[in-house]
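Participant: pasting the sequence and the predicted model now:
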Amino acid sequence: MKTLTIIPARMGSTRLPGKPLADICGKPMIVHVAERAHAAKLGRTVVATDSIEVLQAVQAHGLEAVMTRSDHESGSDRIYEALQTLDPDGLVEAVINVQGDLPTIGAELIIKALAPLHDANVDIATLGVEITAESEKTNPNVVKIVGSPLAQENRLRALYFTRATAPWGEGPLYHHIGLYAYKRAALERFVSLGRSYLEQRESLEQLRALENGMRIDVELVSGQPLGVDTPADLDRAREMIAKAL
C-alpha cells in the first residue's frame, strides 16, 4: 500500500500548554516524534498543525509540516484535512496517525500498527499492550481493549474500548496505545460520521467506528511508549531520552 504518516499537533493542550514545543534535550517534543516516525519509512512523514510556531520548528529541523484549521474537534479531522492537501489526487491508500505526544515511540511500533491493514476486511488498525501493573487495571485514564483473539499471533479483533476494568474474569487485560492506521476510505467515512453515543459517553473517539460497523484490529506489542500529558510525564520523557543519547 502507498502510505502517508501524519502527526497532528495543536498548541491548545489544557494540562500542558504549548506541549508540541516543549523542550526535550534540545529539541521540541514534536520534532522527536517526527524523527521517529520518519525512521519508520512509511511514506512521507508530515506534521499537521494549527500553529505557525510548530510549523517553523518542524521545518527548522529539516522535516515536513502543513498548516490546518484551528477548529478541528479531533486529530482524525486534522489528519484528514492534511491528507486532502498533501494528496489531492487520492494516490495514498493508507494513513498512519502518530500522536504528537509520544516522543519515545520506536519506529518498529509504528511499522507494526500498519500490519492488520493487509487484511482486506480491516478498516482501521491500532496497537495494544498487556497490562502488567495492577494499578492500571482500574485506572480510568488507561483505556482497555475488549477483543477476540484472531488466528494471527498477537492480534485481536476489537469489540469495544473502555475506561472501565474489562473484560471480567480470568485472563489478560490490554492497554490501548492510541496510534492508528486507516485505510483511506475508512478515514473518509469516519470523519463524515457524527459523534456517536458511546464515543461521547466514554470520551473515546474510536468507539464511533465500532458503533457504525467498522472493523478495528489490534496488533499486540511488548513495548509501551510514554504519552506526555503532564509536567511529570515531560520530566520522565526528558530522563528517558537523555539516557538514550
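Facilitator: Good, I have the coordinates.
Participant: switch to C-alpha atoms for all contacts and neighbour counts from now on
Facilitator: Will do.
Participant: off-centre distance for the longest strand belonging to the chain?
Facilitator: Scanning the chain for the longest strand, with DSSP state E as the assignment, gives strand 174-183. For strand 174-183, the gap between its own C-alpha mean and the chain's C-alpha mean amounts to 6 Å (CA atoms, centre = their mean, to the nearest Å).
Participant: and for stretch 218-227?
Facilitator: Per CA atoms, centre = their mean, the centroid offset for stretch 218-227 relative to its chain is 11 Å.
Participant: center of this structure, which residue is that?
Facilitator: L179 (2.4 Å; CA atoms, centre = their mean).
Participant: in what helix or strand does A113 lie?
Facilitator: helix 107-114 (DSSP states H and E).
Participant: repeat for L210
Facilitator: Per DSSP H and E: helix 207-211 holds L210.
Participant: hmm, back to that, and the gap between the residue nearest to the centre of the chain and W168?
Facilitator: 25 Å (CA to CA, to the nearest Å).
Participant: who's in contact with L159?
Facilitator: I145, V146, G147, S148, L210 (CA atoms under 8 Å, 6 or more residues apart in numbering).
Participant: what subset of the residues you listed is buried?
Facilitator: Applying 16 or more other CA atoms under 10 Å to these, the neighbour count classes I145, V146, G147, L210 as buried.
Participant: which of these lies closest to E35?
Facilitator: The nearest member of the buried ones among the contacts of L159 to E35, counting by CA to CA, is I145 at 28.4 Å.
Participant: what helix or strand is that closest one on?
Facilitator: Secondary structure (DSSP H and E) places I145 in strand 144-149.
Participant: quick one, strands of this protein?
Facilitator: For the chain, applying DSSP E gives strands covering 3-9, 23-24, 27-28, 44-49, 64-67, 94-97, 124-130, 144-149, 155-162, 174-183, 216-220.
Participant: in CSV: those, plus distance to V58.
Facilitator: Putting these into CSV (distance: least, CA to CA, whole Å) gives the following:
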stretch, distance to V58
strand 3-9, 11
strand 23-24, 13
strand 27-28, 8
strand 44-49, 8
strand 64-67, 6
strand 94-97, 17
strand 124-130, 25
strand 144-149, 33
strand 155-162, 33
strand 174-183, 20
strand 216-220, 29
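Participant: alongside the first one, take a look at this:
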Amino acid sequence: MKIVIPARYASTRLPGKPLADIAGRPMITHVFDRAAEALAPEHIYVAADDKRILDAMRAHGGQAVMTRADHVSGTDRIAEVASQLGWADNEIVVNVQGDEPLMPSSLISVVGQCLANDDDAAMATACTRIHEGADVLNPNIVKVVTDAAGFAHYFSRSAIPHLRGADEPDPSICSYQRHIGIYAYRVSTLKKLTKLPPAPTEELEALEQLRALYHGLLIKVVEIAQAPPHGVDTPADLDAVRILMEARS
C-alpha cells in the first residue's frame, strides 16, 4: 500500500496553501505526519506542483515527487506519481488531501484496508451518519446512497434519498449518509479514470467520483462513527486549524 498526498501551490482561494504556517511549520508537513502514523514513511509521497513544496518536504525528511502544474484534479496528479514510480496495477494508493492536517490516521488505514479486502471494488471511500436536517440540505455536504453490499449507488449535493411526503429531511426516519472525501484506488483504476471523459452527472454536481460510477466502476463505502475535522479551504479555515494545532503543540 502507498499513500500519495497531492499538494497544489497554485490554490485559487488560498495561494501557497501547502506551505501555510501552522504551529511553526508548513501545513503539508503536518499532513505527512498524519499519514506516517498510518503507514511507514518510505511508502508516502507528496505529489507537488512547485519546487518550494519539494524543498519543504525534503527539509522535513519526507518524499516528494514533482508533477505537472496543469493537472485538473488530485486524481490526475496521483496517477502521474504512480506512472513515474512504476507501480504495479494491483498496488493500492490512498489519496490524502494536502489540506487535511487533522486527518485521523485511523481513517487512512480503514479506507485502504476496505479496498484491500474487496477484490470487486475499484475504489474505496468513507461515509458517516448525518444527524441534522440542515446538513442534509447543505450542498457543501455531499451525500451518498449505498446498496446492500456497501457499494455506492450515487453521490449528490442534494438530499438523497428523497423522503417522499415529508416537507424536509428527517434523519430520525431516514438514514442519510455524509460522504467523507478520502479515497483508495488501485493503480489500474487510476489509469482508467485519467483516460475517461467527464461524466454528465460529474459536471452537473461538480463531483469527480461520479465519473467512476458513470463508467461502471464499483466504489466500496465504509461507514465510520464520526466525520474527521474540517480541512483548510479558506483563510478562515486556516485560522481555525492554527488555533487547534497550536493548542495541541
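Facilitator: Nice, I can see it. What you see is a predicted model; the values in this text were computed from it and never measured.
Participant: what's the TM-score here?
Facilitator: Here the TM-score for the pair of chains, by TM-score structural alignment, normalised by the length of the first structure, is 0.92; 237 aligned residues with a CA RMSD of 1.5 Å.
Participant: ok, back up a step: for the strand holding I145 of the first structure, packing partners?
Facilitator: Counting contacts by 3 or more CA pairs under 8 Å, 6 or more residues apart in numbering; DSSP states H and E, strand 144-149 of the first structure packs against strand 155-162, strand 174-183.
Participant: alignment lookup: F155 of the second structure to the first structure.
Facilitator: In the first structure, the residue paired with F155 of the second structure is F161, using TM-score structural alignment.
Participant: ok, so what distance separates its match from G223 of the first structure?
Facilitator: Counting by CA to CA, the separation of F161 of the first structure from G223 of the first structure is 20 Å.
Participant: the more surrounded of these two?
Facilitator: Using other CA atoms under 10 Å as the criterion, F161 of the first structure and G223 rank with F161 on top: 23 against 14.
Participant: wait, doesn't that one sit right on K144?
Facilitator: Yes: with contact defined as CA atoms under 8 Å, F161 of the first structure counts as touching K144 (5.6 Å).
Participant: now Y214 of the second structure. Nearest residue, chain neighbours left out?
Facilitator: In space, Y214 of the second structure comes closest to A199 once its chain neighbours are excluded; the distance is 6.3 Å by CA to CA, 6 or more residues apart in numbering.
Participant: buried ones in the longest helix belonging to the second structure, by neighbour count?
Facilitator: Secondary structure of the second structure per DSSP state H: the longest helix is helix 235-248. Neighbour counts using 16+ other CA under 10 Å place L238, V241, R242 of helix 235-248 of the second structure among the buried residues.
Participant: pull up the aligned stretch in the first structure for it.
Facilitator: Aligned using TM-score structural alignment, helix 235-248 of the second structure spans residues 231-244 in the first structure.
Participant: can you list contacts of that stretch?
Facilitator: Counting by CA under 8 Å, 6+ apart, L16, I24, C25, P103, T104, L226, G227, V228 sit against stretch 231-244 of the first structure.
Participant: the corresponding residue of the second structure for the fourth one - how many residues pack around it?
Facilitator: Aligned against the second structure by TM-score structural alignment, P103 of the first structure finds its counterpart in P101. Residues contacting P101 of the second structure under the criterion other CA under 10 Å number 27.
Participant: check contacts around P101 of the second structure.
Facilitator: By CA under 8 Å, 6+ apart, the neighbours of P101 of the second structure are M27, I28, H30, V31, R34, G231.
Participant: so which of those comes closest to C127 of the second structure?
Facilitator: C127 of the second structure lies nearest to G231 out of the contacts of P101 of the second structure, by CA to CA, at 15.9 Å.
Participant: ok, the closest one to Q177 of the second structure distance?
Facilitator: Distance of G231 of the second structure to Q177 of the second structure, given as CA to CA: 19 Å.
Participant: out of these two, which sits in the more crowded spot?
Facilitator: The neighbour comparison of G231 of the second structure against Q177 (other CA under 10 Å) goes to Q177, with 25 against 17.
Participant: my read: that one touches G150, true?
Facilitator: No: Q177 of the second structure is not in contact with G150 according to CA under 8 Å; the separation is 11.9 Å.
Participant: the contacts of P101 of the second structure: which two are farthest apart?
Facilitator: R34 and G231 (13.0 Å).
Participant: which two of the contacts of L159 of the first structure have the greatest separation?
Facilitator: Among those, S148 and L210 lie farthest apart (CA to CA), at 14.0 Å.
Participant: how much space is there between the closest residue to the match of F155 of the second structure other than its chain neighbours and Y160 of the first structure?
Facilitator: Leaving aside its chain neighbours, F161 of the first structure sits nearest to I145 (4.8 Å; criterion: CA to CA, 6+ apart). In this structure, I145 of the first structure and Y160 of the first structure are 6 Å apart, going by CA to CA.
Participant: who touches the counterpart of A40 of the first structure in the second structure in this structure?
Facilitator: With TM-score structural alignment as the criterion, A40 of the first structure lines up with A38 in the second structure. For A38 of the second structure, the contact set (CA under 8 Å, 6+ apart) comprises S105, S106, I108, S109.
Participant: same check on S249 of the second structure?
Facilitator: Contacts of S249 of the second structure by CA under 8 Å, 6+ apart are A23.
Participant: and K51 of the second structure, how many neighbours does it have?
Facilitator: By the measure other CA under 10 Å, the count of residues near K51 of the second structure is 14.
Participant: does it touch T67 like I think?
Facilitator: No: counting by CA under 8 Å, K51 of the second structure stays clear of T67, with 9.9 Å between them.
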